[in-house]
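Visitor: quick one: sequence plus predicted model below, questions after.
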Amino acid sequence: MSSTAEPAPAADPPSAPAPAPGRPSAPGFGQDRLWTVDEHLADILAAVHPLDPIELQLPDAQGCLLVEDVTVPAALPPFDNSSMDGYAVRTADVAGATEEFPAVLTVVGDVAAGSGSLPEVGPGTTARIMTGAPLPPGAEAVVPVEWTDGGTGGGAATAMSPAGPGDRGAGGEVRIHRPVEARAHVRARGSDVRAGDLALAAGTVLGPPQIGLLAAIGRGRVRVRPRPRVVVISTGSELVQPGEPLGAGQIYDSNSFALTAAARDAGAIAYRVGAVTDDADTLRSTIEDQLIRADLIVTTGGVSVGAYDVVKEALSSVGDEDEAGAGIDFRKLAMQPGRPQGFGSIGPEHIPLLALPGNPVSCYVSFELFVRPAIRALMGLKDIHRPVVRATLAADRTLSSPAGRRQFLRGAYDAEAGTVTPVGGAGSHLVAALAHADALIVVPEESSEVGPGTEVEVVLIG
């Protein structure tokens, strides 16, 4: 359910013992105290472990973490080749060439990219060559076509189109107007990488350039940690899918769309499940059906104390509750927005589940603080957190914050000026303000107000 109110802060009783490392705390643990943001995050990260490596085809490996060193099997480029359209020559044959006194060479053939059999360039001869084509034997450099008359019958650079099949372009002459040094306009074999070089080290995240390099050295498959599969489920009988008409008391389901997009932005493969009504059996059945394709499940709504907050009821018996350590712990955090939270594991495979509040801002802030790090931990990444900077608060008034709670305000960060400006109010329903923010302004627990000009911590989410 998309609850619209979060309970007021309660007195903080003596701290309970920390949960056992490496797994979520037991069901029911922590319900009688306020958890700090750091404690809740530590509990999540202690239970989330990198996914096992698998071998993937290159197109499917984008965004994944490489778990093996990849060495170069053969030099790249594998042969000396031309970086220009022009003529392959011996340097002695064009020494001293000028516009007035050009070097006149006999064309012995054409060399196109992909050519196998190559003509030999001897004294007084040349081969017409295309960009990327192998340098023929005897040639020492390439003269760009712009430095020539284009060859007999051409007279311009447009004459460089290669000969057709069976016609090697032999015969005719070309006048060359400038000299060249040895190796001019030649890409040397192995000038990019050499055989045996380390192409990519384990721990590299595979983006487009890395995928391109792997393809260039002939690797069609690589061993990586896969992108986690994240299932997003929103709850609430009042939710309607965008594009459908609204009835009385209904609102559009925005949380599942925002969370699915955020999960993909974090690197996951995300699946959005349409809003589930406030019925414990329906929600329980929906979650159990999703376990087969989930490495992580995220729910939104129904984690507070309302009469129709059925997530707690549903999750108390979802999956195989007899599995040791399985279960969901619902707790209150000393933060705003996002005080009510749930975390644990479900089913025989102990799939991690994070239950987030229903208010749009509470939901998204909770994702940034807790779900995004969990996704990136599943990917095996070391850098799991958003960048954090210090900035000067540019505000026209003093900002208040509940004592004892860490507050996260939406803001617009100006890197050049080193300032951050609040965007919108503090209400956890103000989704429009969130759409115009690229940062979260952090007001620590020990501060009840922050004035203009104060240096604050800023989490960059843009």
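Guide: Good, I have the coordinates.
Visitor: contacts, neighbours, all on C-alpha from now
Guide: Noted.
Visitor: compute the first-to-last residue distance for stretch 47-67.
Guide: Its first and final residues considered, stretch 47-67 spans 21 Å by CA to CA, to the nearest Å.
Visitor: and that stretch, which residues are buried?
Guide: 47-51, 53, 56, 58, 61-67 (16 or more other CA atoms under 10 Å).
Visitor: what are the contacting residues of that stretch?
Guide: Residues outside stretch 47-67 that contact it (CA atoms under 8 Å, 6 or more residues apart in numbering): 21-24, 201-208, 211, 214-215, 220-228, 267, 352, 374, 377-381.
Visitor: quick one: the helices in the stretch 251-400 of the chain, in order.
Guide: For the stretch 251-400 of the chain, applying DSSP state H, counting those that start in this stretch gives helices covering 255-266, 280-290, 311-315, 360-366, 372-378.
Visitor: out of those, which comes closest to residue 298?
Guide: Closest to residue 298 of the helices of the stretch 251-400 of the chain is helix 255-266 (CA to CA; 8.4 Å).
Visitor: and here is the other one:
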Amino acid sequence: MIDVAEHLATILEAVRPLDPEPRDVAAARGRVLRHPVMAAVDVPGFDSSAMDGFAVRDLDAPATLRVVADLPAGTDLDPRMDAGDAARIMTGAPVPTDATAVVPFEDTARGLDGGLEPVDVVVAPRAPGAHIRRRGSDVRAGELVVEAGVRLTAARIGAIAASGVGVVEVSRAARVAVVSTGSELVAPGAELRRGRIPESNSVLLAGLAEEAGAEVVLRTSVDDSGDGPRRAIAAAEAAGADVVVFSGGVSAGAYEVVKNTLGDLMRFDRVRMQPGKPQGFGRAPGGLLLFGLPGNPVSAAVSFELFVRPALRALEGDVEPSRARVRIALAAGWRARADKTQYVPVTIDRSDPARWWATPTARGTRGFGTAEGLAVIPPTVADLVAGDTVSVALW
């Protein structure tokens, strides 16, 4: 058997990042940025008011001031101001060059209701520059706004747009074909006869691929005879796929259709992990990455998490390919294995913020459907007891 890290390293060595493409920043959320974004302009681009109120000059005590201008956001006015003058100003408007501070409406006698009549300031500014956002105080033109290799969130694209950048270079979504194997499979909801089961792996794996940021371009199934896997690869290539994920047909049985038909394209290994020991990986002549995962749904999902998801993220150039991991106490004991790493779906009790608890889910797909993370139990001869902490990848 080989280690999980060895199998993953083989996969990642075969990944070649997708070519970047330009995209309007407003349409780039969820994609991976392929270049550092530097601010095109100062943010803010001028000294601006941080409050609705009155711009004042050299005011250090309560006073009645003459209002000389009204400055809404977007104005380009820059009125002259002498000591004893004020300009009514709204948040985001340019502060007059002569002004030294802004007094919020609530620090005046009549606030907004006073209009352009003389204003009574009842609380003087605490210091020069009060409530003024200075030009470039957020970021200066040419400074880094977002680094390369990160997935663009709403907050990140907002920062990019605010810095005056309208187009970014990002990776497109990786395109995935999902192929379930097995002569026993029928469509979910179809009538079952003895020996047949609903086909669920393609639905599960397609959903996991989409949750990882990929685009599913083909979802199909093939039986355990003939050259179905090769035909599926051809269909995936025609659909523009970058990755083909097979489930089933990779173990040691007599009807392992993926292993039996794709031995020239894929290597099949036993990996020191539970669940998911049988694994296959290779590359088609046209460049498609080929994954062979076990047929058991939980095994397939865990295998996807450990091997396919990092590959999809690496295709996009994502520098954060792995899930966030935290140490969490086990709510119950767990039988260790000395020969392999165990990956255990768990639910998480967060009722005590100071100490979370992880509870293994019930076996099978129904229990797996409640999982909130994947606990990693490294090889050890000592069984774990309640209260022992383990690393949990959060879903």
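Guide: It's in. Keep in mind it's a predicted model, so treat the numbers as computed, not measured.
Visitor: now, which of the buried residues of stretch 47-67 of structure 1 lie within helices?
Guide: In this view, those that belong to helices under DSSP state H are 47, 58, 61.
Visitor: contacting residues for the residue positioned nearest the centre of structure 1?
Guide: The residue lying closest to the centre of structure 1 (CA atoms, centre = their mean) is residue 267, at 4.7 Å. Applying CA under 8 Å, 6+ apart to residue 267 of structure 1 gives the contacts 63, 227-228, 375-376.
Visitor: 7 Å - rerun?
Guide: Shown in contact with residue 267 of structure 1 (CA atoms under 7 Å, 6 or more residues apart in numbering): 63, 227.
Visitor: all strands of the stretch 351-462 of structure 1, in order?
Guide: Taking DSSP state E, counting those that start in this stretch as the criterion, the stretch 351-462 of structure 1 carries its strands at 351-356, 388-393, 399-400, 406-414, 419-422, 439-443, 449-450, 455-460.
Visitor: centre of the chain to the longest one, how far?
Guide: In other words, strand 406-414 of structure 1. Distance of strand 406-414 of structure 1 from its chain centroid, counting by CA atoms, centre = their mean, to the nearest Å, is 23 Å.
Visitor: mean shift of it relative to structure 2?
Guide: Superposing on structure 2 and averaging over aligned pairs (mean CA distance after the TM-score superposition for structure 1), strand 406-414 of structure 1 comes out at 3.6 Å.
Visitor: helices or strands up against that strand?
Guide: Applying 3 or more CA pairs under 7 Å, 6 or more residues apart in numbering; DSSP states H and E, we find strand 406-414 of structure 1 packed against strand 335-336, strand 419-422, strand 439-443.
Visitor: which parts of the last one are buried?
Guide: Translated: strand 439-443 of structure 1. Residues of strand 439-443 of structure 1 classed as buried: 439-443 (neighbour count, 16+ other CA under 10 Å).
Visitor: aligned partner of residue 286 of structure 1 in structure 2?
Guide: Residue 286 of structure 1 maps onto residue 232 of structure 2 when the alignment is built from TM-score structural alignment.
Visitor: quick check: closest non-adjacent residue to that match.
Guide: residue 179 (7.2 Å; CA to CA, 6 or more residues apart in numbering).
Visitor: specify the local secondary structure of the alignment partner in structure 1 of that neighbour.
Guide: Matched across to structure 1, residue 179 of structure 2 falls on residue 233, judged by TM-score structural alignment. Applying DSSP: H, G, I helix; E, B strand; the rest coil to residue 233 of structure 1 yields a three-state assignment of strand.
Visitor: what does residue 268 of structure 2 align to in structure 1?
Guide: Here residue 268 of structure 2 is matched to residue 330 in structure 1, going by TM-score structural alignment.
Visitor: how about its match, nearest residue that isn't a chain neighbour?
Guide: Closest to residue 330 of structure 1 by CA to CA, 6+ apart is residue 342, at 4.2 Å.
Visitor: which position in structure 2 aligns with that neighbour?
Guide: Match for residue 342 of structure 1 (TM-score structural alignment): residue 280.
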